[in-house]
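In: make a model of this:
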Amino acid sequence: MENRNNLFVYTYGYRIEEADLCRLEMRSLFGKQSETDLLFSEIDVHPDRSPFMRERLEVLYQGERLEDILEQVKQIQLGEATFKVIFLKMNDLTAENKIDFEGQRAIERELGVYIEGEADVRKPDRVFGILTWGGRWYFGNYIKSKAVWLAHMQKPRSYSIALSTRIARAIANIAIPNPVGIKAIDPCCGIGTVLVEALSMGMNIVGRDINHFIIRGTRENLAHFEYETDAVCGDIADISDHYDVAIVDMPYNHFSNTTPEAQFSLLQHTRRIANKAVIVTADPMDELIANAGLNILDRCTTRKGSFVRQIIVCE
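Out: Here you go, the predicted structure:
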């Protein structure tokens, strides 16, 4: 079955301190953001990519009434394939119009009656979803996010102020919303948190770090998750290749003796080696960014405990 409407519905869940980051990821992936926990788009993104996406509905049919959907699903012919229908909990129904648990199950069963195929709630071949929003009903192919990033939390090597896997995954999406044909670098890759998330999404990215001890940890983490890419010890000044995008987590605290001059040099080299940059910084850096010849396109802040970072998109 084709997505005749070319429409996808994404549901989201995030912590309060991640809301700004989630919306920057939305803008990067879809060119717009939603002020609710649900986003409509014609752009196809697998929900496993985002640490904030919970589900995706690929819309096959829509209508103003549930009866409109019931009539349309008669077209579905699955042959010997089994199916299941899920009522998405996300909706904007008023309190008096809320559909309780039993009502949701009843709608699932009713849809199942109209679909030509065998229902199987345990291990179906196909999963469909039904959603109501904005006075309309939407029905289509349903995918639930597997939260791939959760497995990456258990690294052999880590340190306390490293980016969390959730933040790193969002940053990779912000930097590389469409990975096709994109060549990326993380020239201050630390223990490789961004590398792991980017590689798990099929992105073409290499890593580098000036600290030989840290880069050993990077390689150990990559090997642990069976990801392969170049992760070398070296200074950004030594890079001669050119990249579509660079993700630069600026060095800080006891892992680095970074001065404003060193930060400025990092930014200058970032501009030299990449067309686009996503700068992650705990320090105010707008003036240095401008002086390095980079233009700020978008930005957000994110918090890990009391530690606040800025994520700044530049070109």
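In: please make it C-alpha for all contacts and neighbour counts, starting now.
Out: OK.
In: ok, and the closest non-adjacent residue to Lys144?
Out: Of all residues not flanking Lys144 in the chain, Glu55 sits nearest, at 4.4 Å (CA to CA, 6 or more residues apart in numbering).
In: now do the contacts for the one you found.
Out: 10-12, 47, 142-145 (CA atoms under 8 Å, 6 or more residues apart in numbering).
In: compare with the first, here's sequence two:
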Amino acid sequence: MNQLAPTGEFIYTYAYTPDEESLCHLEMRSFFGVYTPTKILKSSININPSRSPFMKERIEVLFDGDELSDILKQVEVVKMNNTTFKVIFVKINDLASAEKVDYQQKRTIERDIGLIIEGEADVHQPDVTFGLVPFDGRWYFGKYVKSEAVWLRHLKKPREYSTALSTRVARAVANIAVPNPEGVKAIDPCCGIGTVLVEALSMGIDIVGRDINPLVVLGSRENIAHFGLIGDVDLGPIAEVTENYDATIIDMPYNLYTHATPDDQLSILKSARPFSMKLVVVTIDNIDHMIKEAGFTIIDRCVAKKGIFSREILVCK
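Out: The predicted structure is shown next:
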């Protein structure tokens, strides 16, 4: 394939339920500094779509134009040499209803572009996939990557709590805490069975765990090892943390194994203050007053729902 210069822009598409919307939007803001309700977003920030439980796909933009004809003209320079390819017209786009492209038109456009590109098309197992999408009044074409639902692999753990975060929520929380892992040290000092740790470690986040309960520390270590991951989990209270961390994740203990009273919750937050640059808290209670009393300021938030059950996720500095 000839070397094509990307424009530096990326198009992302999303899929989420109404219950997940608030959490997804907070994750978007953490990654990109903005969010959109349209389930399609353009940014100069490069995120692996498999990191997010809500991203469907990413296009790394090579060409853009006001009309589809502009794209057809520009793809004439694409030469695949010995590399096979296919073209996908992305399903999610923001065309007005009157301009929507139906299924057959999409297949026709895919074929038209495929005939212009110099090389061998392979619709089943291509070496390279290209994506085409209309967005915000323009057309975009580039290298296509489909998200892989890595979190699905982590659903079945050797050790589990019925009240643990779901893998989708845990993955989003890890992303909210550490949107860019480079050079960032993180800690989950009330890690429980390790749901957040597994998701964070699987994304290459430098994170350590800790818990006051020896049984869950063993369970957390077993879960991490089960997925072939490497991460330290120490036994001990949060008050004994001595290192400083760029990001701290606390899922407030509330289950029958490690029930935390309001005084316990406040103590956890106060203990986290000296070593935490950024704090992400998951809670079933409204603890805004505790956050303030512990010396943190809430800078963003969302609600993660599951039926009638809901958790608040607070981002604090």
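In: before we move on, back to that, now the contacts of Glu55 of the first structure in TSV, with distance to Ser160 of the first structure?
Out: Listed next are the contacts of Glu55 of the first structure as TSV, based on distance: CA to CA, whole Å:
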residue	distance to Ser160 of the first structure
Tyr10	32
Thr11	31
Tyr12	27
Pro47	28
Tyr142	37
Ile143	34
Lys144	31
Ser145	27
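In: among these, name the buried ones.
Out: For these, a neighbour count by 16 or more other CA atoms under 10 Å gives the buried set as 10-12, 47, 142-145.
In: list just the nearest of the residues you listed to Gln310 of the first structure.
Out: Nearest to Gln310 of the first structure among these, counting by CA to CA, is Tyr12 at 21.8 Å.
In: that closest one reaches Phe40, doesn't it?
Out: No: with contact defined as CA atoms under 8 Å, Tyr12 of the first structure does not count as touching Phe40 (11.5 Å).
In: quick check: closest non-adjacent residue to the aligned partner of Ile40 of the second structure in the first structure.
Out: Using TM-score structural alignment, the partner of Ile40 of the second structure in the first structure is Leu38. Nearest residue to Leu38 of the first structure in three dimensions, chain neighbours excluded: Thr11, at 4.5 Å (CA to CA, 6+ apart).
In: what do we get in the first structure for Thr84 of the second structure?
Out: Mapped onto the first structure by TM-score structural alignment, Thr84 of the second structure lines up with Thr82.
In: you'd agree its match is in a strand?
Out: Yes: Thr82 of the first structure: assigned to a strand according to DSSP: H, G, I helix; E, B strand; the rest coil.
In: can you tell me how far it is from Arg169 of the first structure?
Out: Per CA to CA, to the nearest Å, Thr82 of the first structure is found 34 Å from Arg169 of the first structure.
In: I figured Ala177 of the second structure was touching Asp246, is that so?
Out: No: using CA under 8 Å, Ala177 of the second structure makes no contact with Asp246, being 9.1 Å away.
In: can you name the farthest residue from the center of the first structure?
Out: Val113 (35.8 Å; CA atoms, centre = their mean).
In: what does that one align to in the second structure?
Out: Aligning on TM-score structural alignment places Val113 of the first structure opposite Leu115 in the second structure.
In: ok, now Ile273 of the first structure?
Out: By TM-score structural alignment, Ile273 of the first structure lines up with Phe275.
In: that match: how many residues sit nearby?
Out: A count of nearby residues for Phe275 of the second structure, using other CA atoms under 10 Å, gives 17.
In: ditto for Cys190 of the second structure
Out: 26.
In: OK, contacts around it?
Out: Cys190 of the second structure makes contact with 209-212, 238, 250-253 under the criterion CA under 8 Å, 6+ apart.
In: same thing but 10 Å
Out: Counting by CA atoms under 10 Å, 6 or more residues apart in numbering, Cys190 of the second structure touches 209-213, 216-217, 235-238, 248-253, 258, 268.
In: equivalent analysis for Asn48 of the second structure, please.
Out: Neighbour list for Asn48 of the second structure: 55, 57-58, 145-148, 203 [criterion: CA under 10 Å, 6+ apart].
In: no more questions from me, cheers.
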